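J.: Quick one, fold the following:
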Amino acid sequence: MSVKTIEDLFIHELSDIHSAERQLTKALPRLAKAADAPELASAFEAHLEETNGQIERIDQVVELLGIKLKRIKCAAMEGLIEEGKEVIDEVEAGPLRDAALIGGAQKVEHYEIASYGTLCALAKQLGYKDAIPLLQETLDEEKATDEKLTMLAESGGNARAARQAA
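T.: The predicted model follows:
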């Protein structure tokens, strides 16, 4: 990674989150299939549609700014997805697995929130006025998804998992 300017950093961060989002489009169907609660499966399926829209927005930013993304693989997302696979393999299907899947999904959302927050700040610094609304829209979606996951956990998911263990 050769990052020498703030523009280089912006392109690197945008390339990294592009890779992360593309990896996530492959992982979300597995998570939906592994979820026991129908509302959790639906949340993963809805986030897949949203993620595809977020990739389209990244492509719009690239086109608007006339930049070229780097061909990199987001190691952080790769690790988070691997953790999700371990949950699916090691935790029996049911409320406990759902609780673990929600926790893992929130780790993903927090990574994405940090990434898009950074990109918004860099875009402001660079004067990329047309890119900021696109990045902010995705940041807002990631925050909303995190809130939905919290609500799923608090509205009974974690309590069902606790009863299962008792």
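J.: going forward, measure contacts and count neighbours with C-alpha atoms only.
T.: OK.
J.: where do the strands sit along the protein?
T.: Here the chain has no strands by DSSP state E.
J.: How many neighbouring residues does residue 159 have?
T.: When neighbours are defined as other Cα atoms under 10 Å, residue 159 has 15 of them.
J.: same for the lengthiest helix in the chain, what does it pack against?
T.: In the chain, with assignment by DSSP state H, the single longest helix is helix 95-126. With contacts defined as 3 or more Cα pairs under 8 Å, 6 or more residues apart in numbering; DSSP states H and E, the packing partners of helix 95-126 are helix 6-34, helix 75-90, helix 132-152, helix 158-165.
J.: One more, please, to line up against the first structure:
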Amino acid sequence: MATKSTGSRNGTKKSAATTRKNTGSNSRSAAPARKSTRSNGKGEDMPNSKFHQLFMDELKDIYWAEKHLVKALGKMQKAASSQELVNAFADHLEMTKEHVSRVEEVFELMGMKPTAKKCEAMEGLVAEAQELISEEEESSVLDAGLIIAAQKVEHYEIAAYGSLRTLANRMGHTDAAAILEQTLDEEKETDSLLTQIAESSVNEEAMAE
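T.: Take a look at the predicted model:
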């Protein structure tokens, strides 16, 4: 009887050990694999988090802004008299169309349909440019004013894209951050080009009028 009792206890221990082993194995296999955000560009933020919603709201804002700017740049190009400035607006118009496409690509990476949210800031900046065009005749003074208006727009976009890139990086959306940074760099280049045009000829010609 003692021998049977010992065997029973040993069997119980063995059974319990086996159960623990199997349970541990199942727990490990059930745990979700942690994806690398650097390989697939998908972040680990919760879609319902306020931080994520902030990012999406800002993305919708710049999407509206870029689409609105496409219409405005054509008018600014027609109003300019300096050929160098005309060319700069024409180039930036094509670039802005590309920026719209890139924002749509970021929406796709987020698993969202591109949606625009009215950007009050861009609407106001564009309205200022249109008011300037309606009040000033074609001249170097108007060109100087158009450069100022355009640089106000660029500075807003630089702030917007810089912030979006930072948020995307913080959430681990590295692919989205890379796209946003590419546009950010181009906005900075456009701002520098406008400064160069103003300082090399337009401002001096405007002062002489």
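J.: hang on, the earlier thing: what angle do helix 75-90 and the longest helix of structure 1 make with each other?
T.: Per axes from the mean of the first three to the mean of the last three Cα atoms, to 10 degrees, the angle that helix 95-126 of structure 1 makes with helix 75-90 is 170 degrees.
J.: Kindly name the residues of structure 2 that line up with helix 95-126 of structure 1.
T.: The counterpart of helix 95-126 of structure 1 in structure 2, using TM-score structural alignment, spans residues 140-171.
J.: That stretch vs structure 1, average offset?
T.: Aligned to structure 1 and superposed, stretch 140-171 of structure 2 gives a mean residue distance of 0.3 Å (mean Cα distance after the TM-score superposition for structure 1).
J.: how far does that stretch sit from the chain's center?
T.: 13 Å (Cα atoms, centre = their mean, to the nearest Å).
J.: that older thread, buried ones in the longest helix of structure 1?
T.: For helix 95-126 of structure 1, the neighbour count (16 or more other Cα atoms under 10 Å) marks 95-106, 108-109, 111-113, 115-120, 122-123 as buried.
J.: can you count the residues close to residue 38 of structure 2?
T.: 12.
J.: my bad, should have said residue 62 of structure 1
T.: Burial of residue 62 of structure 1, expressed as a neighbour count using other Cα under 10 Å, amounts to 17.
J.: Could you report the separation of the counterpart of it in structure 2 from residue 175 of structure 2?
T.: Aligned by TM-score structural alignment, residue 62 of structure 1 pairs with residue 107 of structure 2. Distance of residue 107 of structure 2 to residue 175 of structure 2, given as Cα to Cα, to the nearest Å: 12 Å.
J.: burial count for residue 172 of structure 2?
T.: Burial of residue 172 of structure 2 is recorded as 19 neighbouring residues (other Cα under 10 Å).
J.: Is residue 95 of structure 1 in contact with residue 160, as I believe?
T.: Yes: because the distance of 5.7 Å satisfies Cα atoms under 8 Å, residue 95 of structure 1 is recorded as touching residue 160.
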